[in-house]
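Participant: sequence unknown, structure follows:
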């Protein structure tokens, strides 16, 4: 195994290179627990892709949660439900991933979890070589049809240190995710992100 330290900018370049090597529309997952800042990497990758002439739409997994009546049925701090029941995987597939591979007509946001109601957003039309970047935590191992996946790996000790006290109830969900769904084994690119400002790519 080889570990290559990178700056955040060079990491984005690496991900862009993976996408650029694939023709047609690409469905990219940027997966990692909140302290690894997957949304920030997704935004940087999308910006770089646009600079290269490939339209990109960033979709936050947090905007595809299930309604509170379903999501919080077992309480607000149930780690098993966080892993298995918070994400509206069916909605993400129906509104983003499946149409990205066919019509290109994708919905960037579905559910406003704070207001607990649907967003009023319109659809975005991806061109034939467009890219949709889905960013968030606990995305892999659900059977979602991603063409490429980046996993931002943060070790258990670092994750515990960087998780705010009011979110520490989520730690068992991330431990289960790592043990049961093997996100690193499913990813096309594994990034060691114990220090998000000093990432490193793990190559086999």
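Facilitator: Yes, it's here. No experiment lies behind these values; they were computed from the predicted model shown. Residues are numbered from 1 along each chain as shown.
Participant: From now on I want contacts and neighbour counts done on CA atoms only, so please keep to that.
Facilitator: Fine.
Participant: and whichever strand or helix holds residue 132, what does it pack onto?
Facilitator: In this structure, residue 132 is located in strand 131-136 according to DSSP states H and E. Counting contacts by 3 or more C-alpha pairs under 8 Å, 6 or more residues apart in numbering; DSSP states H and E, strand 131-136 packs against strand 26-31, helix 38-51, strand 56-60.
Participant: For those, give me JSON lines that also has distance to residue 184 and mean neighbour count.
Facilitator: Supplementary listing: the helices and strands packed on strand 131-136 in JSON lines, determined by distance: least, C-alpha to C-alpha, whole Å; neighbours: other C-alpha atoms under 10 Å:
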{"stretch": "strand 26-31", "distance to residue 184": "10", "mean neighbour count": "26"}
{"stretch": "helix 38-51", "distance to residue 184": "15", "mean neighbour count": "20"}
{"stretch": "strand 56-60", "distance to residue 184": "20", "mean neighbour count": "22"}
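Participant: Format the ones you listed as TSV; extra columns: distance to residue 157.
Facilitator: Output for those, formatted as TSV (distance: least, C-alpha to C-alpha, whole Å):
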stretch	distance to residue 157
strand 26-31	19
helix 38-51	19
strand 56-60	26
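Participant: before we go on, here's another structure to hold up against the first:
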């Protein structure tokens, strides 16, 4: 199993958010987490990624217990996280954003060019600063930058937030292509049920910190 959570509880300080989360994601599977704002979706990804600590339960990745591992060690095991808000470097060009991710992930700079080739929209704007890109272009850059570190499991947090429908469709096509070419596993958090339906084999519904179905 690529990812497995068993009885996970988490929150912010003394404020509990997630309660008894149990889920699994098989290798090569795309799984969605659906829910309204404030239900704990982002908290769930931050807990899996190591930004937040679990207060109870276990997180496993490919059979290894990663519950207590820091963020950088989870990343080295192949866990990638495209966070809400994209968080690209606005002053760096598209190419430099991707090269920085290659260096941080211990990959050759050639991988930045390989990832650019997978996203036709990025090649013509490779020399532009990230901060001048549209929201949709920044989202595509954030995804490509994450892939520069060669993750095996990618978590996407609200990838369609604030982008136009044509870019959303482009992201769907790109993710389906990546699943086939790179054999990626993905956990996607979204409010757009149609977007998840186009990509995911299974969906969990999160409400008030609990998985209901």
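Facilitator: Thanks, I have it. Only a predicted model underlies this, so the values are computations on that prediction, with no experimental measurement involved.
Participant: Give me the TM-score for this pair.
Facilitator: For this chain pair, the superposition-based TM-score is 0.41 by TM-score structural alignment, normalised by the length of structure 1; 120 aligned residues with a C-alpha RMSD of 4.0 Å.
Participant: tell me the angle of the strand holding residue 132 of structure 1 relative to strand 26-31?
Facilitator: 20 degrees (axes from the mean of the first three to the mean of the last three C-alpha atoms, to 10 degrees).
Participant: Which element is encountered next along the chain beyond strand 131-136 of structure 1?
Facilitator: Downstream of strand 131-136 of structure 1, the first helix or strand assigned by DSSP H and E is strand 148-153.
Participant: For residue 17 of structure 1, which of the helices and strands packed on strand 131-136 of structure 1 is the nearest?
Facilitator: Among these, the nearest to residue 17 of structure 1 by C-alpha to C-alpha is helix 38-51 (9.4 Å).
Participant: now what about that closest one, what contacts it?
Facilitator: The set of residues external to helix 38-51 of structure 1 that reach it, using C-alpha atoms under 8 Å, 6 or more residues apart in numbering, is 8-9, 12-13, 15-16, 30-32, 55-58, 60, 133-137, 152.
Participant: Pull out the buried residues from the residues you listed.
Facilitator: Using 16 or more other C-alpha atoms under 10 Å as the burial test, the contacts of helix 38-51 of structure 1 include 8, 12-13, 15-16, 30-32, 55-58, 60, 133-137, 152 as buried.
Participant: which strands and helices sit next to the strand or helix carrying residue 56 of structure 2?
Facilitator: Here residue 56 of structure 2, judged by DSSP H and E, is contained in strand 54-61. Under the contact definition 3+ C-alpha pairs under 8 Å, 6+ apart, strand 54-61 of structure 2 sits against strand 3-12.
Participant: any idea of the angle the strand it packs on forms with strand 54-61?
Facilitator: Computed by the same axes, to 10 degrees, the angle separating strand 3-12 of structure 2 from strand 54-61 equals 160 degrees.
Participant: Can you list the buried residues in whichever strand or helix holds residue 177 of structure 2?
Facilitator: Using DSSP H and E, residue 177 of structure 2 falls within helix 165-182. Neighbour counts over helix 165-182 of structure 2 (16+ other C-alpha under 10 Å) mark 167, 168, 171, 172, 174, 175, 176, 179 as buried.
Participant: now for those, which pair is the farthest apart?
Facilitator: Largest separation among those by C-alpha to C-alpha: 167 and 179, giving 18.3 Å.
Participant: which residues in structure 2 form strands?
Facilitator: Listed in chain order, the strands of structure 2 (DSSP state E) span 3-12, 15-25, 30-34, 54-61, 64-65, 79-82, 153-157, 185-190, 202-207, 210-211.
Participant: try structure 1
Facilitator: Taking DSSP E, the strands of structure 1 run over residues 2-5, 26-31, 56-60, 105-106, 111-112, 117-118, 124-125, 131-136, 148-153, 189-192, 200-203.
Participant: got TSV for those strands, with distance to residue 178 of structure 1 too?
Facilitator: Putting the strands of structure 1 into TSV (distance: least, C-alpha to C-alpha, whole Å) gives the following:
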stretch	distance to residue 178 of structure 1
strand 2-5	20
strand 26-31	12
strand 56-60	21
strand 105-106	29
strand 111-112	26
strand 117-118	31
strand 124-125	33
strand 131-136	15
strand 148-153	9
strand 189-192	13
strand 200-203	16
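Participant: isn't residue 30 of structure 2 right next to residue 195, touching?
Facilitator: No - with contact defined as C-alpha atoms under 8 Å, residue 30 of structure 2 does not reach residue 195; the gap is 11.9 Å.
Participant: quick one: which of the two has more around it?
Facilitator: Legend: neighbour count by other C-alpha atoms under 10 Å for residue 30 of structure 2 and residue 195, higher for residue 30 (24 against 18).
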